[in-house]
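1. need coordinates for the below:
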Amino acid sequence: MKQEISNLSVSQLLQQVYKKDPEHEVAFDGYGRISYEELWRQSITLAKSLQELGIKKGDKVAVCLPNWNEFIVIYMAVSHVGAILVPFNTRYRQDEVEYILRNSEAKLAFFTKEFSGVRHYDQFASAIKVVNSLKTLISVRCQIDGILSYEALLENNESASFEPIDIDSENDTFSILYTSGSTGAPKGAMLTHSNVVNTAIISANQMKCTEKDVFFVAVPVFHVFGLVPSILSTVAVGARMVLMDQYKAKAALELMELEKVTVKHGVPTMFILELNHEEFASYDLSSLRTGIIAAAPCPIEIVKRIRNDMGCEIMVAYGLSETSPTLTMTSFDDEDIVRAETVGKALPGAEVKIVNDSRQEVRTGEVGEIVCRSFGVMKGYYQMPEKTAEAIDENGWFYTGDLGILDENGNLRIVGRKKEMIIRGGYNIYPREIEEILYLHCDVLEVAIVGLPDTVLGEISCACVKLKSHATADEQSLIDFVRQRVANYKVPDKLIIMKGFPMTASGKIKKVSLQEQLMESIGVELR
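-> Next comes the predicted model:
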């Protein structure tokens, strides 16, 4: 299917939409509401202040904020001046902050004093002393002696004129998003204006979104899931969004009921916590229409429960920071089994294929690495030409590092990360396959399977399981549950009941951290 590609920049997209209905609310963050006209006016005012501070086209602007209206204003202001947005995870520690500031060459940083126990002012005040590129600090929702404030910048230039910046949407970078760095130093994926605008528009179109929709944005705005199919998809159709700065299942259910949310995005963990909340049945979620579940493997049973218990025609999607992110999605026309067991087809205008280790395309139904070309594929990794060349070939195909299968209808099934595959005594074990089986058990809340070293078999598999409250299952009964359903070599060699998992801010289980914890706690048991 041919897809018409937009050549709008982020700034032009907002301008086009706000003129249609300036009074329409664009965002509510639990503290205040803001209309499209206010977003345009405030972001233009802030853009003029940024220019006065020396920020010009191509300069990098760091933003370390939770899901607040101010983030959206800064997002748009940066796009107006043609600068490059560098979002920071609000959980970063000092070394991570300094690494990304230094690598991105950020000239200016927005932050708040403290959030969720992390003292951001202390981090950036220390960083500016050792990061040569960083020249200006701007505080948000706090007044700090000697530091410029966001609020002051909005007051300074309300009447000043602003000259639009000429932006080449296909080639000019809008944002540099840093990967988690689980396999080395974080890499900065450069996403162009065209990457994010087209992904936002096409994702919204797939969900049949209109200006009447209300998006629920509980995924972090500093993550690509929040940045593009949440914030920018909302803007693309002139809808409104409800932001949540600290996710709690009960508060999320209350907000969805109160704000009449229609489009609910989230990672599997969020849906799992909501569906299993003891008061879930008491909330009126009848306004829910659709949404995207993504950013981590999605258990089959959870997809079914979202559709049946929430009444939400959820769309399972797949993508990465490097693809802006949405690459594939299920559709409203898909049968239950397709929505439950695959991540759908490539979006209109995108291509997906499966290749072997020699980068040759495999036959339908065979496992291999997922490779793609699309409107959303990044420009490259910032200041890492070798890593870029490894990931994107001369024909524009991006190698995801994920393993999958394409069926005869073009639907993609994710098998797992290439680097997470466990080779036990010469047999390949794909963790996701066994995780899906454990999710079928009525007592299982969350599960992650990792490989551990073994001197005889090379690797063994270890299943880590978090149980629901009042669960009666134990290690042996769960092992027996799996054994009935798979070949014997796929049955976990170890199964450990966990109280919780190390998690990323976007809701993914940190499998590398989990492996490290297991090596410390049960290392003496390993051969």
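2. from here on, contacts and neighbour counts on C-alpha atoms
-> Will do.
3. give me the three-state assignment for the residue most central in space within the chain.
-> In the chain, the centroid-proximal residue (C-alpha atoms, centre = their mean) is Phe225; its distance is 3.3 Å. Three-state assignment for Phe225 (DSSP: H, G, I helix; E, B strand; the rest coil): helix.
4. compare with the first, here's sequence two:
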Amino acid sequence: MTSTTMPALLEQAAATHGQHPAIVDGPTIITYAGLRDAVVAAARGYRALGVEPGDRVAIWAPNRVEYVIALLGAQQIGASVVPLNTRYRGHEARVVLERSRAVVLVVANGFLGTDYVALLREAAPADELPHLREIVDLDSGWADFLAGGEQVPVAEVERLAAEVTPDTVADILFTSGTTGVPKGVMSSHAQTIGVAEVWAEGAGLSEADRYAIVNPFFHSFGYKAGAIASLTAGTTIHPVLTFDPEGLMRLIQDAGITVLPGAPTIFTTLINHPRRTEFDLSSLRFSIAGAATVPETLFEQMQDVLGFDEVAQAYGLTECVVATRSRANEDPRHIAETTGPGVPGIEVRVVDETGADRPVGEDGEVWLRGANVMLGYFEDPEATAAAIDPDGWLHTGDVGRLDEHGCLKITDRIKDMFIVGGFNVYPAEVENALAAHPAVMESAVVGVPDERMGSVGRAHVVLRPGTTATADELIGWARERLANFKVPREVVFATELPRNASGKVLKTDLRTAG
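-> This next block holds a predicted model:
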């Protein structure tokens, strides 16, 4: 049985896997024993900045070795980690930092030419984030941060690590939700490790595996099903900074990568890449492609063209990261049609409006229950009560059906959320951004199919009388305020939006409209 707190997991991994590589990031190689030492050093750095158990530490950085160390270092002393999407603009980051009242922000300033600190300062002068005491830049300030921790006794970190319990909040992952207001999904140490363990067991992870993590560490897929899953199994983590197809194929060849999950767009890109045959991809063993609708032949091609031994699909959401997974040795065509049955420890129901179970093959709302369903939303008991009923069932807002094998197929999103290249986009958030434009009276954003990204956004916009605006102008307006994957690719102007008798916008009609 894996440990049920992050500090204990780290200690167990160091004792079990010792000099085995834990993380290989370019020329940097950190063993499991070395990772434990690096995490303790980071924990001492946080203590030197006054971070207390229960505080929140935000991380705004891409996949790199320091991210894992910064994350585990905060959890080592009982602080909760708040990951920020690297595509966030300043306003989005400010909202999450405000709501979480993070005391420290760890940032990779300058990543992809973005001055994150300047974006944040523009959106929120220092006095608007009174809780944020320190910003630590991984490139220019990390060494000073670690040096500052040298004044803190190791014994102090060990004491705090021993006080972390399985129920301590390990992380708060903010999801925009249907209202456009971010909600912080809380998970305990035991839950985060439990999710990782379920995923690792399903993937058959071991010391022999080398896991290229393309999914961002700020997302539960890259963090829990990636980094933490690897730590539970002694697997070597290869962080992938950005998705560059040729660079990724070279990494697979040179490092002998065995495990490579990701959004379907990653695999369709590799399958259709003109230089694919120049690389040796024969080490690839296992993949899960999820988070979007998939072409029916994708999983066959992943095996036949890319050479994976085993492929699977899974379903989850931030509130329950791994809910279902394809059965072992499943036919690839069936994998494309369903996300599999509930994983160990998770019950799955499909119900009608009254909460009664729907018959096999008929659509209803997907409900989930089990140990790894979130603790709740951070400081939002009303939203928590709306999401999790008194019997412990999480009402996902997703529509699906169960087949005769108990395998779940997701057929629609009650919440109108759509997925762009593996990232969730909540229309309300985009509509709120557009509403701030002086010419926009109202808008409705829907996802429309896209061959490469799975879906992209299309905004149907009604302008205020007497005003004008172009599609390019509104797209530019959104780009200044939203992460690029949330920005609509297309704007359609209308004199009015279609509505039902109660006045609700008929987004189903808009999805099929031009």
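5. and the TM-score between them?
-> Scored against TM-score structural alignment, normalised by the length of structure 2, the superposed chains reach a TM-score of 0.80; 448 aligned residues with a C-alpha RMSD of 3.1 Å.
6. dump the residue contacts of the counterpart of the residue nearest to the centre of structure 1 in structure 2.
-> If you follow Phe225 of structure 1 across to structure 2 using TM-score structural alignment, you land on Phe221. Listed by C-alpha atoms under 8 Å, 6 or more residues apart in numbering, the contact partners of Phe221 of structure 2 are Asn215, Val321.
7. got it, and Leu97 of structure 2?
-> Ala58, Leu129, Leu132.
8. next one: Val450 of structure 1
-> So Val450 of structure 1 contacts Glu420, Ile422, Pro431, Ser461, Cys462, Ala463, Lys511, Leu514, Gln515 (C-alpha under 8 Å, 6+ apart).
9. quick one: which of the contacts of Leu97 of structure 2 is nearest to Glu201 of structure 2?
-> Closest approach between the contacts of Leu97 of structure 2 and Glu201 of structure 2, by C-alpha to C-alpha: Ala58, at 29.3 Å.
10. what does the closest one align to in structure 1?
-> Aligned partner of Ala58 of structure 2 by TM-score structural alignment: Ala62.
11. its match against Arg102, yeah?
-> No - look at Ala62 of structure 1 against Arg102 with C-alpha atoms under 8 Å: they stay out of range, at 10.9 Å.
12. ok, these two, which is more surrounded?
-> Ala62 (25 against 17; other C-alpha atoms under 10 Å).
13. my guess is the more buried one is in a helix, correct?
-> No - counting by three-state DSSP, Ala62 of structure 1 falls outside a helix, being strand.
14. which residues touch the spatially closest residue to Thr328 of structure 1 that is not a sequence neighbour?
-> Here the nearest residue to Thr328 of structure 1 in space, its sequence neighbours aside, is Ala346; by C-alpha to C-alpha, 6 or more residues apart in numbering that works out to 4.2 Å. Residues counted as contacts of Ala346 of structure 1 (C-alpha under 8 Å, 6+ apart) are Leu327, Thr328, Met329, Val352, Gly410, Asn411.
15. report the two of these separated the most.
-> Across those (C-alpha to C-alpha), the longest gap, 13.0 Å, separates Leu327 and Gly410.
16. list the buried ones in the helix or strand Ile449 of structure 1 falls within?
-> With secondary structure defined by DSSP states H and E, Ile449 of structure 1 is part of strand 444-454. Neighbour-count burial for strand 444-454 of structure 1, counted by 16 or more other C-alpha atoms under 10 Å, picks out Val444, Leu445, Glu446, Val447, Ala448, Ile449, Val450, Gly451, Leu452, Pro453.
17. if we can go back for a sec, which one of the contacts of Ala346 of structure 1 has the most neighbours?
-> Comparing those by number of neighbours (other C-alpha under 10 Å), Leu327 comes first, having 28 neighbours.
18. how many residues are close by the aligned residue in structure 2 for Ala77 of structure 1?
-> Aligned by TM-score structural alignment, Ala77 of structure 1 pairs with Gly73 of structure 2. For Gly73 of structure 2, the tally of surrounding residues (other C-alpha under 10 Å) stands at 30.
19. ok, Ala428 of structure 2 next?
-> Count around Ala428 of structure 2 with other C-alpha under 10 Å applied: 22.
20. how many neighbours does the nearest residue to Glu319 of structure 2 once chain neighbours are set aside have?
-> Spatial nearest neighbour of Glu319 of structure 2, chain neighbours left out: Met374 (5.1 Å); criterion: C-alpha to C-alpha, 6+ apart. Met374 of structure 2 has 22 neighbours, counted by other C-alpha under 10 Å.
21. quick one: Met374 of structure 2 and Cys320 touch, right?
-> Yes - counting by C-alpha under 8 Å, Met374 of structure 2 does reach Cys320; the two are 6.2 Å apart.
22. quick revisit: now the element after the strand holding Ile449 of structure 1, going C-ward?
-> strand 458-467.
23. can you pull the buried residues of that following strand?
-> Buried-residue list, strand 458-467 of structure 1, by 16+ other C-alpha under 10 Å: Glu459, Ile460, Ser461, Cys462, Ala463, Cys464, Val465, Lys466, Leu467.
24. so who does the equivalent of Lys19 of structure 1 over in structure 2 touch?
-> Aligned by TM-score structural alignment, Lys19 of structure 1 pairs with Ala15 of structure 2. When contacts are counted by C-alpha under 8 Å, 6+ apart, Ala15 of structure 2 touches Ala33.
25. hmm, 6 Å instead?
-> If a contact means C-alpha atoms under 6 Å, 6 or more residues apart in numbering, then Ala15 of structure 2 has no contacts.
26. what does Asp171 of structure 2 give?
-> Ser80, Val81, Val82, Met186, Ser187.
27. Ala48 of structure 2 versus whichever residue in structure 2 pairs up with Asn198 of structure 1, what's the distance?
-> Superposed on structure 2 with TM-score structural alignment, Asn198 of structure 1 falls opposite Gly194. As judged by C-alpha to C-alpha, to the nearest Å, Gly194 of structure 2 and Ala48 of structure 2 stand 31 Å apart.
28. looking only at neighbour counts, state which of those two leads.
-> Gly194 (23 against 17).
29. helices or strands up against the strand or helix carrying that one?
-> Assigned by DSSP H and E, Gly194 of structure 2 belongs to helix 189-203. Counting contacts by 3 or more C-alpha pairs under 6 Å, 6 or more residues apart in numbering; DSSP states H and E, helix 189-203 of structure 2 is packed against helix 229-233.
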